[in-house]
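Student: What follows is a predicted protein model with its sequence.
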Amino acid sequence: MSAGKQASLRRQLIVRMLAMMLPLFILLWVIAYFSSQYFINAAFDRSLIRRTYALADRVEVLQGQVQVDLPVAARELLVFDQEDLLFHSVVNPAGQVIDGEQDMPPLPAYQRIRPGQLILYDGVKDGERVRVAVFALSLKGTSARGTALVEVGETLSHRSAMADRATLAIVAPMLLMTLTAALAIAYGVGRGLEPLSRLRDRLSARKAFDLSPVPLEETPAELRPFLDEINSLLQRLSEAVESQSRFVADAAHQLRTPIAGIRAQAEAALASARQEDARHALERIAQSSETMGTLVQKLLILARVDAAENTLRLVRLDGVEVVREVAREWVPQALAKGVEIGFETRDSEAWVMGDAQLLHEMLSNLIDNALRYGGTRIGLMVHRSGHEVAWRVVDNGPGIPEAQRTAVFAPFHRLSGSVDGAGLGLTIVQRIAQLHGAQVRLQAGEGGVGLAVDVIFPAAPA
């Protein structure tokens, strides 16, 4: 992701918190709307019921006929409303309208009304939604029989307007509170992220090679794990830089010696008048050149191994075939030096995860060391045991004293009295083993004679 498209942590926090508040606001608005609708409808329904009962009180029976004794003032009061249209109807037991509207909205088909019962229902009159209360007035005890229906209805304009005003009265403060909370969240998030800004300023003010730990004072607890990891990384980086500096200094020192020797021998050969002295000087130059060439080669291999850490891709390899192939390549050199080299294994295959080229280089270094410092016999073995695969290179030479078996893995370390080699062979072996998750162990050879080098790999999954 490019720098211009990277999401801001501050923006993410604000957006996520507001995103959580928005559904809550909508839910509260819905609750407020339906609650106001419910209570306002209940209030208007009570008023409608009172008007219905009031009209029912004006119904009387004279000589078996149902009549409505409704004074003009009462009739005007019944139909008076500033916003809604009010209407009524009184129906005798024969189904005839004796007072009021002729076309009242019919009672829903699924409802049945019993004498003495009052029902509220919604309907449509003249294309407008209305609310109707119908009361079944029993005529029992009078000179008439049956039940008269008393109906009072009204349009819904007033109650809808009041519900909207009530909802607005609730939602407006809620919206204001939400906006205030959003501003408070934005301000709080900004203040909460100030430690990150201060940390950024401290890091940007550092010099390029300042690898000292980042101070943990005045940092929030949430940043401590993050800073601990940064300090751990800086410590490892500091150790790597220091190790690399020592290695470069040691490499420069190691290269300076053969170069100085070559120069001295070349000057001696030029100054000598005798052919024998010149030939001897040239032989020393050739020997020093070979030593320097070996050292340079080892340094290049070590640099390649270090660089492979970031690009290494391990594949499934048969360790038996890898060791057998490397042993076959070194047979001519071993025979030329009068050294017997052999290979044995009890397993037909021993799979490991590795890089074939690096494993070839590691095993070649072990064989090269055995040829240089070993005796007259070198043995290569492969053994699989449970979840491990072991490679062994053993010789019958002088071996390595137990007290020095850890130190020999350091770059340019040589045993006492040893001048041959570059002192990098076991360093390369250990670095390659570490890249493969393997361990290198040094111990005495068979019968306590010579040196046995074991490289223990985790077995590759089937």
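Tutor: Structure's in. What do you need?

Student: Could you use CA atoms for every contact and neighbour count after this?
Tutor: Fine.

Student: Am I right that residue 18 is in contact with residue 180?
Tutor: No. Counting by Cα atoms under 8 Å, residue 18 stays clear of residue 180, with 11.6 Å between them.

Student: more neighbours, those two?
Tutor: Regarding residue 18 and residue 180, a neighbour count based on other Cα atoms under 10 Å identifies residue 18 as having more, with 18 against 12.

Student: so what's that one up against?
Tutor: Residue 18 makes contact with residue 182 under the criterion Cα atoms under 8 Å, 6 or more residues apart in numbering.

Student: Now do whichever strand in the chain runs longest: which elements does it pack against?
Tutor: Using DSSP state E, we find that the single longest strand of the chain is strand 128-138. With contacts taken as 3 or more Cα pairs under 8 Å, 6 or more residues apart in numbering; DSSP states H and E, strand 128-138 sits against helix 9-57, strand 118-125, strand 147-155.

Student: Check it against this one:
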Amino acid sequence: VQIGFGVVALLVYVSISPNDLPGNPLIGLLIMAIVAAALAHDRAVLLDVAGVLTLGIAGYLWHPDGTSSADRMVMAFSLVAAYVIIGWLLNYLRSQSRQARSRLQSLLASKDQFLATVSHELRTPVTTVVGLTSELRDHWADFTQAEREEFIGMVADSSAEVANLVEDLLVARSGDVDIVLRKRAVGLREAIESVLTEPMFADIHLSDCPQVSVVADPLRVRQVVRNLLTNAKRYGGPTIRMLATCSDAQAAIEVRDDGSPIPLEDRSGIFEPYHRSGMIDGVPGSLGLGLTVARRLAALMDGEVTYDHDGGESVFTFTLPIAAVPASAL
């Protein structure tokens, strides 16, 4: 299409009487722009050279009789300059178009990956709930009381897993004003231990925790701690431990594991939505929302979540302001 426009433009250019050209500068500039658009191909070097030579020679020769050499040179250089400038502009626009197309393809791929991951994350607990409840419905009398209680507990755990996933999705898509927080004085140890009682985290030990209270929403504190522990379970080392410290103004919950440190180039992005710094063989992909949600909820409770590596352990630290009310008063 561009070459076709260029040919038409050249035909129009040579069909205009040389005596008319000086009186029609806008027509001349328009023709130069179209010719440049037709010839400006970033990968066709020979075509670029031919375009420059053609425009330069045409600008110098196609003039009324009596035109000075200086005026001819001015016209020739003007045509070449127009070609270069417009060619650069078109190449820049092409480059932006390619980048936009690449970003769009990346977004589409991310969407497909997100849907696949959500499906995977939901499939296991939902299958467990459906399977166990169907067995209990159809064969209730065939099971002992202990078996029934075990099945019901597994259903409850799988249901809680789905609820936690949905809660993370809701936080990720909501604005800050839409997230409901009910702040009050919360016992720090009690909040942590309520998460450690969950079967998934039963093997994690809280090595140290002062008897203090923090100002926070207890449900959101548990959500943050749960996300940090889940992240450590998925991507951390085999040994995971927790401890808590406090200063005059704030308490800090640390989730530590002995896994490899996150690469420096990935650390700035680990709290971004849908970011995964690496995949581990045998570990299914996660949504990449846990750390994003944890940091966001911590900020809404006047705290923060940070990452560091002390040379031996990866450390995620969750800070919260200390309440004026002592824990013994709760």
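Tutor: In hand now; what should we look at? The shown structure was predicted, so the numbers you read here are calculated from the model rather than taken from an experiment.

Student: How close are the two chains, by TM-score?
Tutor: Once superposed, the chains reach a TM-score of 0.47 (TM-score structural alignment, normalised by the length of the second structure), with 177 aligned residues with a Cα RMSD of 3.4 Å.

Student: how about the helix or strand encompassing residue 344 of the first structure: buried residues?
Tutor: Secondary structure assignment for residue 344 of the first structure, by DSSP states H and E: strand 340-345. Within strand 340-345 of the first structure, the residues that qualify as buried are 340-341, 343, 345, counting by 16 or more other Cα atoms under 10 Å.

Student: can you pull out the helices in the stretch 251-400 of the first structure?
Tutor: 275-307, 319-336, 356-373 (DSSP state H, counting those that start in this stretch).

Student: what does the stretch 1-150 of the second structure give?
Tutor: 2-15, 25-39, 45-61, 69-138, 145-173.

Student: Give me whichever of those helices is most buried.
Tutor: Ranked by mean neighbour count, those are led by helix 25-39 with a mean of 20 (mean count of other Cα atoms under 10 Å).

Student: tell me what that helix is packed against?
Tutor: The helices and strands touching helix 25-39 of the second structure, judged by 3+ Cα pairs under 8 Å, 6+ apart, are helix 2-15, helix 45-61, helix 69-138.

Student: do you know which of those lies nearest residue 218 of the second structure?
Tutor: Residue 218 of the second structure lies closest, by Cα to Cα, to one member of these: helix 69-138, at 24.9 Å.

Student: Let me know the angle separating that closest one from helix 145-173.
Tutor: Orientation check (axes from the mean of the first three to the mean of the last three Cα atoms, to 10 degrees): helix 69-138 of the second structure against helix 145-173 gives 160 degrees.

Student: okay, the angle between helix 69-138 of the second structure and helix 45-61?
Tutor: Relative orientation of helix 69-138 of the second structure versus helix 45-61 (the same axes, to 10 degrees): 150 degrees.

Student: And helix 69-138 of the second structure, what does it pack against?
Tutor: helix 25-39, helix 45-61, helix 145-173.

Student: got JSON lines for these, with distance to residue 5 of the second structure too?
Tutor: What follows is these, written out as JSON lines (distance: least, Cα to Cα, whole Å):
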{"stretch": "helix 25-39", "distance to residue 5 of the second structure": "6"}
{"stretch": "helix 45-61", "distance to residue 5 of the second structure": "14"}
{"stretch": "helix 145-173", "distance to residue 5 of the second structure": "48"}
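
Student: I'd like to know which of the ones you listed is closest to residue 138 of the second structure.
Tutor: Using Cα to Cα, the nearest of those to residue 138 of the second structure is helix 145-173, at 12.5 Å.

Student: Tell me which residues of whatever helix or strand comes next after that closest one come out buried.
Tutor: Toward the C-terminus, helix 145-173 of the second structure is succeeded by strand 184-187 as the next helix or strand (DSSP H and E). Buried residues in strand 184-187 of the second structure, counted by 16+ other Cα under 10 Å: 185-187.

Student: ok, now how distant is residue 93 of the second structure from residue 81 of the second structure?
Tutor: Per Cα to Cα, to the nearest Å, residue 93 of the second structure is found 18 Å from residue 81 of the second structure.

Student: picking that back up, tell me the buried residues in the longest strand of the first structure?
Tutor: Buried residues in strand 128-138 of the first structure (16+ other Cα under 10 Å): 130-138.

Student: returning to what we had before: out of the helices and strands packed on helix 25-39 of the second structure, flag the one nearest residue 245 of the second structure.
Tutor: Here helix 69-138 is closest among those (Cα to Cα), at 33.6 Å.

Student: The closest one vs helix 25-39, what angle?
Tutor: 50 degrees.

Student: about what we covered before: the buried residues of strand 340-345 of the first structure: which two are farthest apart?
Tutor: Largest separation among those by Cα to Cα: 340 and 345, giving 17.0 Å.

Student: okay, how far is it across stretch 244-253 of the second structure, tip to tip?
Tutor: The first-to-last residue distance of stretch 244-253 of the second structure comes to 4 Å (Cα to Cα).

Student: for that stretch, which positions count as buried?
Tutor: Those would be 244, 246, 250-253, for stretch 244-253 of the second structure by 16+ other Cα under 10 Å.

Student: Of the residues you listed, which is the nearest to residue 220 of the second structure?
Tutor: residue 253 (13.9 Å).
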